[in-house]
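Q: Fold the following for me, if possible:
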Amino acid sequence: MLENKSWQSEIQAALWKEFEILRVMKALQLRTIAYRCGISKNQGVEPFSILVALVFLTFLGKSVHHFVSHCRNSLFDLGGKDVFYRLSTRTSINWRRFMMDISLNVIRYFKSFSSWQQRVLVIDDTVIQKAGKKIEEVSWVFDHSKGKSVKGFSAVVLGWSDRASFVPVDFALQRSSRKVFKQSTEIEMDKRMLAWHRRQEAVKDKPTLVKEMLKRAKQKGLDAGAVLFDSWYCMPRLVSSIYNEIGYDVIAMLKTTPTLTVAVNGKVYSTKRLWECVVPDLIKATVTIGKDRVSVSSINAFFGSTLVKLVFCQPSEKSKSKKPIILLSTDTSLTSAKIIETYGQRWAVEVLFKDAKSKLFFGKNQSRTFEATICFLTLSLVRFIILSYMERINGDFRHKGSLYEGLRYEVEELNILAFMEKFINRLLSIIDGAKETFTVFMNKLAGIQEMVRLSIQNLMFQRCET
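A: Below you'll find the predicted structure:
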């Protein structure tokens, strides 16, 4: 019988060296992080193998069902769908720590390429639409892009950027507390479980989720020149909490409404009246942003109890698509051009949402449990982190779609090689079995030949006597 264990280990070691995506996963210490986060073996298949297969899922199939049927007799053939769903629904896995530890490993590498002022934290949210009413914690949420309410969740995402790369760090799911669909059965859960805390987190309002995520980032030692967000989060209490309590500067867009007010030179104005009452008296300068020329003016004001710098940006040429905006910065020493340039980094989170939804299955899973939703969202963002890391180490700053296509072909090639390896192993075992069968057959044939020879001799001896 041939010994194939050493030969198989040599092939596996060669695969880890040959394929870039496997080298990246090893460099980011995914196995160690997974073990620290509670992804350990209870029974059956090794959980890390299942985790790697789930990370590769987007490169090989469209769903877990398609993935399982597509990968029969290959490297990712780990059993049926239940193997994957059992891992995704485990309540003891700390998916938040899993994602944050991977992000921090990548950010530590990226820090050597940028200064402290270039690093920012970006906050935004997106709607994850669902079709079923029986999905746990699903509710009606308002989608601003569609202008109507849809069934699903609102995902609040915190990311880190240094202008060249964007790395998602943390996220939280939020649902409406009033418009939730009633579940047929109530799930009883230990309040000490991580899954219970994630469920309680879903009913909190978005400003609270933002503060909690920023506090966790601060505790992890994540430094940044500013926190960026759009006008939906730009409220006096949240800006004051981030600046005074957590310790991050804020650069955000100010919402122009009759109810939101700022104090300029001791007088209180609504943000909507600032263009009429304050801006005409300010000194204006022209700044070129990309291909557009923008008229810029600034003034210090109090936003609630926080001293901020307001930057008024108005396109030099009138356009329906380009409207005047007001930017706010808690760092009053920054120039208007610097504030505008820094706020431009917020666009990276919009790119994340577009790429993650179109390429990386963000929010697309076929499980009803809340834990599985958290699991698959985390893995989608981990795929984006891996792509960002590969993009940076290769010095390749193309759109991630091109990198995604290259990875898809690489994983397909890896899958084919693994299938060939299994085929060769099967062939060798057949040859080994054939050798044993042939040996038994030859022994039996030799016995038959000996019996025939003895029979002939006996017959000849009897004939001679007669």
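Q: CA atoms for contacts and neighbours, from now on please.
A: Will do.
Q: the strands in the stretch 101-250 of the chain, which residues?
A: Using DSSP state E, counting those that start in this stretch, the strands assigned to the stretch 101-250 of the chain run over residues 120-129, 139-143, 148-161, 166-174, 226-229, 250-254.
Q: Columns distance to residue 6 on top of these, output as CSV?
A: Listed next are the strands of the stretch 101-250 of the chain as CSV, based on distance: least, Cα to Cα, whole Å:
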stretch, distance to residue 6
strand 120-129, 47
strand 139-143, 53
strand 148-161, 43
strand 166-174, 39
strand 226-229, 52
strand 250-254, 57
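Q: Output those strands as JSON lines; include the columns mean neighbour count and distance to residue 30.
A: As requested, the strands of the stretch 101-250 of the chain are exported to JSON lines (neighbours: other Cα atoms under 10 Å; distance: least, Cα to Cα, whole Å):
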{"stretch": "strand 120-129", "mean neighbour count": "23", "distance to residue 30": "24"}
{"stretch": "strand 139-143", "mean neighbour count": "21", "distance to residue 30": "34"}
{"stretch": "strand 148-161", "mean neighbour count": "21", "distance to residue 30": "20"}
{"stretch": "strand 166-174", "mean neighbour count": "25", "distance to residue 30": "15"}
{"stretch": "strand 226-229", "mean neighbour count": "26", "distance to residue 30": "28"}
{"stretch": "strand 250-254", "mean neighbour count": "25", "distance to residue 30": "33"}
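Q: Let's compare: structure for the following, please.
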Amino acid sequence: YQNTETENTQNQFSNAVKQLQCGKLLRKANITKNCGIPAFEVFQFLLLLVFQGKNLFRFLNSKHKDQAVSKNTYYRFLNETSYNWKKFLLFLAVKVTSVFDTLTRPERVKVLVLDDSVIKRNRSKKVELLARVYGHVEHKFQKGFTLLTLGWSDGYSFIPVSFNMLSSAKKSNRYQEIASDVDRRSNGYKARKESMMAKTDAAVLMVGQALSAGIQADHVLMDTWFTTEPMMRSILAAGLDVIGMVKQLKQLYTYKGRAYTLPELQKFVHFDGVNDIFGSLCVTTKKGIPVKIVFVRNRNKRSECLYLLSTD
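A: I've put the predicted structure just below:
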């Protein structure tokens, strides 16, 4: 039974890879090999391991190792600096979202979703571009990287679009720099340079690249870290609206000719113990961007209010 199930998984997987034209997309992203096992076959094998929940190292040391080629082939493939994996993921996202567009109503709202998380490497010392990064979940600095991700959603499906494993824009926060043996003309070197961008600049670049590639979206959803006035201006300039959570800081918003903080604006909204959405106000930011502030109940602490901002 297990062998039959494995064969069915492999067949379904192969059909999906062919329908998505992954071989063609790999070539467009410069993921090719001049000799030996074709890059597409190596890629397909590694991806299938993920869908089967298997580990490459353990597989190569198991009784099934005869089904694979040498481990050096796989590790060289994964470490090749000329391959542009970000471009491959973007091409694949365009392919998938365009198929989804044919299956859904034109009026369905589509969004790009920005998020970031910390990849901890607290025990590391010599990892390339290792940095001191701030984790806003634990509210402290740690050794590691910030994984910045961009996704696409229509409210029902979620598709990864792009990523950037950020080091730090500040040299003083980096424990290691770019390895000296990396070819400056390679895609790997360009990715390393992008990893040293400021988080908001990297986010704007990713959104721009997604739109240029053909990703269709109406809004960008973001967390408090990204919902700043300069960031909003950049997203609006790209032709998209912003929906994001706002921190309760000292920033002022103009309402009916007067400037107020977020807690002061709460006084103009009726609060009750039943509804989770208390209301909204149309205000302008310090630099004159018209926005709507929506006041919602904090699900984790019902006595508190959260603030959502929308430029739409």
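Q: circling back: between the strands of the stretch 101-250 of structure 1, which gets nearest to residue 203 of structure 1?
A: strand 166-174 (6.1 Å; Cα to Cα).
Q: Contacts for that closest one next, please.
A: With Cα atoms under 8 Å, 6 or more residues apart in numbering as the test, strand 166-174 of structure 1 has contacts from 96, 99-100, 103-104, 106-107, 153-161, 198, 201-206, 209, 213, 348-349, 381, 384-385, 388.
Q: now that strand: which residue numbers in structure 2?
A: Alignment of strand 166-174 of structure 1 against structure 2: residues 158-166, by TM-score structural alignment.
Q: Mean deviation, that stretch versus structure 1?
A: Taken against structure 1, stretch 158-166 of structure 2 registers an average deviation of 0.7 Å after superposition, with mean Cα distance after the TM-score superposition for structure 1.
Q: Please pull up the equivalent of residue 288 of structure 2 in structure 1.
A: Aligned by TM-score structural alignment, residue 288 of structure 2 pairs with residue 305 of structure 1.
Q: meant to ask about residue 257 of structure 2
A: Residue 257 of structure 2 maps onto residue 266 in structure 1, by TM-score structural alignment.
Q: cool, and residue 180 of structure 2?
A: With TM-score structural alignment as the criterion, residue 180 of structure 2 pairs with residue 187.
Q: which residues touch residue 42 of structure 2?
A: The contact partners of residue 42 of structure 2, by Cα under 8 Å, 6+ apart, come to 74, 77.
Q: so which strand or helix has the aligned residue in structure 1 for it?
A: Aligning on TM-score structural alignment places residue 42 of structure 2 opposite residue 50 in structure 1. Here residue 50 of structure 1, judged by DSSP states H and E, is contained in helix 47-60.
Q: And residue 339 of structure 1, by the same measure?
A: helix 336-343.
Q: What ranges does the stretch 251-400 of structure 1 have for its helices?
A: 274-277, 336-343, 347-358, 370-393, 400-465 (DSSP state H, counting those that start in this stretch).
Q: Same list (those) but as TSV, adding mean neighbour count and distance to residue 324 of structure 1.
A: Output for those, formatted as TSV (neighbours: other Cα under 10 Å; distance: least, Cα to Cα, whole Å):
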stretch	mean neighbour count	distance to residue 324 of structure 1
helix 274-277	14	9
helix 336-343	19	13
helix 347-358	16	17
helix 370-393	21	33
helix 400-465	13	31
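Q: Can you lay out those helices as CSV showing distance to residue 252 of structure 1?
A: Shown next, in CSV, are the helices of the stretch 251-400 of structure 1 (distance: least, Cα to Cα, whole Å):
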stretch, distance to residue 252 of structure 1
helix 274-277, 17
helix 336-343, 7
helix 347-358, 12
helix 370-393, 24
helix 400-465, 27
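Q: Show me the one of those helices that comes nearest residue 194 of structure 1.
A: Comparing those by Cα to Cα, helix 370-393 comes nearest, at 9.8 Å.
Q: Tell me the residue in structure 2 aligned with residue 415 of structure 1.
A: For residue 415 of structure 1, no residue is aligned by TM-score structural alignment.
Q: Quick one, which of the strands of the stretch 101-250 of structure 1 gets closest to residue 183 of structure 1.
A: strand 139-143 (11.0 Å).
Q: got a list of contacts for that closest one?
A: By Cα under 8 Å, 6+ apart, the list of residues contacting strand 139-143 of structure 1 reads 127, 148-154, 175-176, 179-181.
Q: Closest to residue 457 of structure 1 out of these?
A: residue 152 (90.8 Å).
Q: quick one on the thing from earlier: would you mind listing the buried residues in the helix or strand following the helix holding residue 50 of structure 1?
A: For helix 47-60 of structure 1, the succeeding helix or strand toward the C-terminus, using DSSP H and E, is helix 64-70. Going by neighbour count (16 or more other Cα atoms under 10 Å), the buried part of helix 64-70 of structure 1 is 64, 67-68.
Q: cool, and stretch 227-242 of structure 2?
A: Within stretch 227-242 of structure 2, the residues that count as buried by 16+ other Cα under 10 Å are 227, 231-236, 240-242.
Q: Repeat that for stretch 23-38 of structure 2.
A: Buried residues in stretch 23-38 of structure 2 (16+ other Cα under 10 Å): 23, 25-27, 29, 31-32.
Q: circling back: distance of the match of residue 257 of structure 2 relative to residue 301 of structure 1?
A: Separation of residue 266 of structure 1 from residue 301 of structure 1 (Cα to Cα, to the nearest Å): 9 Å.
Q: In terms of neighbours, single out the busier of the two.
A: In this view residue 266 of structure 1 and residue 301 are compared by other Cα atoms under 10 Å, and residue 301 has more residues nearby, 21 against 9.
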